[in-house]
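Colleague: What follows is a predicted structure for the sequence shown.
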Amino acid sequence: MSEFIISAHAMCRQSPIDASLCAQDSQVVIEDKTHTTRVGVRGVAAESFLKRQGMIVPDQPNQAEYSENGLIVLRLSRTEFWLIDVAQSHQAALEALERQALSEEGVYRLYCQHSHALFELKGEYSAEMFAKLCGVDLSHGAFAAQSIAQTSVARVNAIVVNTSLSAQRSDNYLILSDVSSAEHLWDALLDASQEF
């Protein structure tokens, strides 16, 4: 089992989503990013482990740190962190980090690569579209850049990350949800986006 390194098998990943089914005439762009590399760690030593690996870690739970080169660090609780490589430019670094975690005391790997689907939403009306599917206000005034909401979207448990750049008004979000509910959520998002 120690050789089961999730990030090392990018070519073997599959998504339950038919990406050809996309809203063509909507101003809200929805992309399936389920194939992108994700690594999770949890434990009392997880934060210090990530910092030793050179990662910038959010100070508080339900916050994200991200860079323009596509690496995003989510802090979901005091001791749980997910790293997402949206740009697919950190494959080797995340594979090395995952291997290093195997020998760290107080650090446990999480298999978020296979447990969760990942969608990216972009567009000026993304927050308005969310209002149709989610009881949490995800608009700019209420849901700041780098914030995370662990909530329900279209009756599916989801992690919503505001990856908008605060310097410009660009509505960008990531949604992670259990892979078993991915098709339902994808269909709900596509349906809601048609209004915009």
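Modeller: Everything's here; your move. This structure is a prediction, so every number in the text was calculated from the model and none was measured.

Colleague: contacts, neighbours, all on C-alpha from now
Modeller: Noted.

Colleague: can you map out the strands along the protein?
Modeller: Counting by DSSP state E, the chain has these strands, from start to end: 29-32, 37-42, 63-66, 71-75, 80-85, 108-110, 116-122, 148-153, 156-162, 172-178.

Colleague: could you dump those to JSON lines with mean neighbour count and distance to G135?
Modeller: Putting these into JSON lines (neighbours: other C-alpha atoms under 10 Å; distance: least, C-alpha to C-alpha, whole Å) gives the following:
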{"stretch": "strand 29-32", "mean neighbour count": "20", "distance to G135": "20"}
{"stretch": "strand 37-42", "mean neighbour count": "24", "distance to G135": "27"}
{"stretch": "strand 63-66", "mean neighbour count": "21", "distance to G135": "19"}
{"stretch": "strand 71-75", "mean neighbour count": "24", "distance to G135": "22"}
{"stretch": "strand 80-85", "mean neighbour count": "22", "distance to G135": "24"}
{"stretch": "strand 108-110", "mean neighbour count": "19", "distance to G135": "28"}
{"stretch": "strand 116-122", "mean neighbour count": "22", "distance to G135": "18"}
{"stretch": "strand 148-153", "mean neighbour count": "18", "distance to G135": "8"}
{"stretch": "strand 156-162", "mean neighbour count": "21", "distance to G135": "12"}
{"stretch": "strand 172-178", "mean neighbour count": "21", "distance to G135": "15"}
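
Colleague: got another, please set it beside the one above:
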Amino acid sequence: MESFNLSSVPSLRKNMLDLTHSGLSNASIKSQDCTVHSRVGFRGMGVENFLTSQGLPIPSEPNQSLLFDESLVVLRLSKSEFWLVDIENTHHELIETLELGAKGLDDVYRLFCQHSHACFLFKGEQTATMFSKVCGVDLRRSVFPIGSIAQTSVARTNAIVTRQEGKGKEYFLLLSDLASSQYLWEALADAASEFV
């Protein structure tokens, strides 16, 4: 049986998040739901060589991220696990090419983070302070510089958080279990409401 390519039908992706009554944008914190944007993950001892052979930069250490071409965040979650997140949804073809190119390779296994995780982006001068209300990790720039990753709990939900900078603006990218996305979005909206 032919395996299904997760990147093959981006137009059919649907987000179950209800944004109607949980606005999360104010003067000092802006948010964006990137859950339906293209992303893919890979695990295995051959992933580093595979991604490098495709011309992608990769972080040298676990729990680090890099920005490629202004909007593709490359996260290294462990020695052999990498996720690629397209925050502007402009790298779909590259992600599809990577997904297809990994088929049949030894020690390169796809991870289905497109359908398992919600993806939120937060920016603004008060964002790290907002996170301090719901996250035990200190995300201030002095201790959590650009490129850092925290695999932690945010509002009692397991999450991956990274700080990046693109087009001259810093932002936080948060990935968490899709099943908890509505709860987490509303918890963060509540935390952000104090920074109007």
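Modeller: Received the coordinates, thanks. Everything numeric here is computed off the predicted structure, so don't read it as measured data.

Colleague: what's the TM-score here?
Modeller: Once superposed, the chains reach a TM-score of 0.94 (TM-score structural alignment, normalised by the length of the first structure), with 194 aligned residues with a C-alpha RMSD of 1.6 Å.

Colleague: returning to that earlier point: any chance of a markdown table for the strands of the first structure, columns distance to F4 of the first structure?
Modeller: Output for the strands of the first structure, formatted as a markdown table (distance: least, C-alpha to C-alpha, whole Å):
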| stretch | distance to F4 of the first structure |
| --- | --- |
| strand 29-32 | 24 |
| strand 37-42 | 12 |
| strand 63-66 | 27 |
| strand 71-75 | 22 |
| strand 80-85 | 18 |
| strand 108-110 | 11 |
| strand 116-122 | 17 |
| strand 148-153 | 28 |
| strand 156-162 | 25 |
| strand 172-178 | 21 |
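
Colleague: Tell me which of the ones you listed lies nearest to A8 of the first structure.
Modeller: Across the strands of the first structure, A8 of the first structure has its closest neighbour in strand 37-42 (9.0 Å, C-alpha to C-alpha).

Colleague: So which residues of the second structure form helices?
Modeller: Here the second structure has its helices, by DSSP state H, at 47-53, 92-102, 113-116, 127-132, 181-192.

Colleague: still on that earlier bit, among the strands of the first structure, which comes closest to G54 of the first structure?
Modeller: That would be strand 71-75 among those, by C-alpha to C-alpha, at 11.7 Å.

Colleague: same for the closest one, what does it pack against?
Modeller: strand 63-66, strand 80-85 (3 or more C-alpha pairs under 8 Å, 6 or more residues apart in numbering; DSSP states H and E).

Colleague: among those, which is nearest K51 of the first structure?
Modeller: Of those, nearest to K51 of the first structure by C-alpha to C-alpha is strand 80-85, at 11.6 Å.

Colleague: quick one on the thing from earlier: tell me which of the strands of the first structure lies nearest to E195 of the first structure.
Modeller: Among the strands of the first structure, strand 29-32 sits nearest to E195 of the first structure (C-alpha to C-alpha), with 12.5 Å.

Colleague: mean shift of that closest one relative to the second structure?
Modeller: When the second structure is superposed, strand 29-32 of the first structure averages 1.1 Å from its matched positions, counting by mean C-alpha distance after the TM-score superposition for the first structure.

Colleague: on contacts alone, who are the packing partners of that strand?
Modeller: Counting by 3+ C-alpha pairs under 8 Å, 6+ apart, strand 29-32 of the first structure packs on strand 116-122.

Colleague: so how far is the strand it packs on from its chain's centroid?
Modeller: Distance, stretch centre to chain centre, for strand 116-122 of the first structure: 7 Å (C-alpha atoms, centre = their mean, to the nearest Å).
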